[in-house]
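> coordinates only, sequence not included:
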């Protein structure tokens, strides 16, 4: 098993980011991927929808508070984007190359994740079988990100690293975790 911890940083901007710490771990065991996000801090200032009784696949989750990760096959332009809402909604997209050919990834009918929302922290856990999209022999590069929307509507962008002049989670240089 290959496991790594991570800590996300807000994109530098004029607004001061919310007083949060976003960290977690990611592990790959064969083609099983497990990722855990932990958000600590003053969550009452963050716009988080309550957990839905009927979570479903939805588009444009990144317009609200959303946990994301990107998986690219090493030495290949293609990659996948995964969006996980703390309300339980989700989506997965396949892209041919940098922001090109984006389409819903139909290999997944659901993404099994859980959310624990406490007063001083939120934990999101996902276990997914990647065998539907990649082979176990393929090395992958992962970018881990989060969009945080506060109650006033301000949005901050968090990532392992920010390589562009603007917040851009799709830049392959930011897929820095090797699994």
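Structure received. This structure is a prediction, so every number in the text was calculated from the model and none was measured. Numbers count the residues shown, from 1 in each chain.
> only C-alpha atoms for contact and neighbour calcs from this point on.
Fine.
> looking at it, residue 10 is touching residue 166, isn't it?
No - here residue 10 does not reach residue 166: they are 11.7 Å apart, not a contact under C-alpha atoms under 8 Å.
> what about the two, which has more around it?
Higher neighbour count among residue 10 and residue 166: residue 10, with 23 against 11, using other C-alpha atoms under 10 Å.
> check contacts around the closest residue to the more buried one other than its chain neighbours.
In this structure, residue 10 finds its nearest non-sequential neighbour in residue 158, 4.2 Å apart by C-alpha to C-alpha, 6 or more residues apart in numbering. Shown in contact with residue 158 (C-alpha atoms under 8 Å, 6 or more residues apart in numbering): 8, 9, 10, 11, 145, 146, 147, 148.
> if we go to 10 Å?
7-12, 17, 22, 67-68, 144-148, 167, 169 (C-alpha atoms under 10 Å, 6 or more residues apart in numbering).
> So which residues of the protein form strands?
Secondary structure of the chain (DSSP state E): strands located at 2-7, 9-10, 20-29, 32-41, 66-73, 79-84, 90-95, 103-104, 113-118, 121-129, 140-149, 155-159, 177-178.
> So residue 11 sits against residue 167, correct?
Yes - using C-alpha atoms under 10 Å as the test, residue 11 is close enough to residue 167 to be in contact (6.2 Å).
> give me the number of residues near the residue nearest to residue 157 when sequence neighbours are not counted?
In this structure, residue 157 finds its nearest non-sequential neighbour in residue 147, 4.8 Å apart by C-alpha to C-alpha, 6+ apart. If you count neighbours by other C-alpha under 10 Å, residue 147 ends up with 21.
> Alongside the first one, take a look at this:
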């Protein structure tokens, strides 16, 4: 596991957020988990309400955790948005901000410390394992106290990709970032590395982490 500290863009300083980190762990070929932690209690953030997990656009307008992936030496890249609501988005670009399309990708699994989102996310995940919807919902709600309610001193969101398209030979470069909206409306833009100028998570200079395709 690799633990990485994100930094706010100098033009968008936070008001009350002291730290945002992301832990990266390899689960298997094409399978990665990204655990984002904001070092403040959930009430310090303005979080979108939990909804049934699904694909959606415009998630970056609110608190949102992001991941960009490209193969080393290639111009094309993928963008993933992971929302505290449980919604997600995925886009494919041919080159820097050009040729955008919505690729067919495996649905990421998103679990957060918000009890409502945790229950919704676990219900969906258990259903993919073959449990009927009612049993999956019951088991998810039983587990909320253990996974969705703690720790209260910080907000955490885990997003796991499990797609063979992101495995295989070669190495992947990643840009990890977050849009954090605080309870007073302050927005800050966090990343492993920032390019010069205004916040721009798509910029090639932001791909600061190398992820082996298979470990």
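Sure thing, it's come through. Remember, predicted model here, so these are calculated numbers, not experimental data.
> Distance of the most centrally placed residue in structure 1 relative to residue 157 of structure 1?
By C-alpha atoms, centre = their mean, structure 1 has its centre lying nearest to residue 68, at 1.5 Å. Separation of residue 68 of structure 1 from residue 157 of structure 1 (C-alpha to C-alpha, to the nearest Å): 11 Å.
> Can you work out which residues contact both of those two?
Common neighbours of residue 68 of structure 1 and residue 157, using C-alpha under 10 Å, 6+ apart, are 62, 145, 146, 147, 169.
> which ones are touching the last one?
For residue 169 of structure 1, the contacting residues are 68-70, 81, 143-146, 157-163, 175, taking C-alpha under 10 Å, 6+ apart as the criterion.
> For residue 196 of structure 2, give me its contacts.
If a contact means C-alpha under 10 Å, 6+ apart, then residue 196 of structure 2 has 9, 203, 205 as its contacts.
> now, which of those residues sits nearest residue 39 of structure 2?
residue 9 (17.2 Å; C-alpha to C-alpha).
> distance of that closest one from residue 47 of structure 2?
Residue 9 of structure 2 is 20 Å from residue 47 of structure 2, by C-alpha to C-alpha.
> Kindly report the same for residue 107 of structure 2.
Residue 107 of structure 2 is 21 Å from residue 47 of structure 2, by C-alpha to C-alpha.
> and what of residue 175 of structure 2?
Residue 175 of structure 2 is 23 Å from residue 47 of structure 2, by C-alpha to C-alpha.
> And those two? Which one has more around it.
Taking neighbours as other C-alpha under 10 Å, residue 175 of structure 2 and residue 47 compare with residue 175 leading, 24 against 19.
> residue contacts, the residue nearest to that one when sequence neighbours are not counted?
Counting by C-alpha to C-alpha, 6+ apart, the nearest residue to residue 175 of structure 2 once its immediate chain neighbours are dropped is residue 207, at 4.2 Å. By C-alpha under 10 Å, 6+ apart, the contact set of residue 207 of structure 2 is 67-70, 72, 172-176, 191-195, 201.
> what do we get in structure 1 for residue 207 of structure 2?
Counting by TM-score structural alignment, residue 207 of structure 2 corresponds to residue 175 in structure 1.
> Make CSV out of the strands of structure 1 and add distance to residue 54 of structure 1.
Below are the strands of structure 1 laid out as CSV (distance: least, C-alpha to C-alpha, whole Å):
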stretch, distance to residue 54 of structure 1
strand 2-7, 30
strand 9-10, 31
strand 20-29, 26
strand 32-41, 22
strand 66-73, 17
strand 79-84, 14
strand 90-95, 11
strand 103-104, 20
strand 113-118, 13
strand 121-129, 17
strand 140-149, 22
strand 155-159, 26
strand 177-178, 32
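> just to revisit the earlier point, which neighbours do residue 11 and residue 167 of structure 1 share?
Here residue 11 of structure 1 and residue 167 share the contacting residues 156, 157, 158, 159, 161, scored by C-alpha under 10 Å, 6+ apart.
> which residues does the corresponding residue of structure 2 for residue 58 of structure 1 contact?
The equivalent of residue 58 of structure 1 in structure 2 is residue 56 (alignment by TM-score structural alignment). Shown in contact with residue 56 of structure 2 (C-alpha under 10 Å, 6+ apart): 81, 82, 83, 86, 87, 88, 89, 90.
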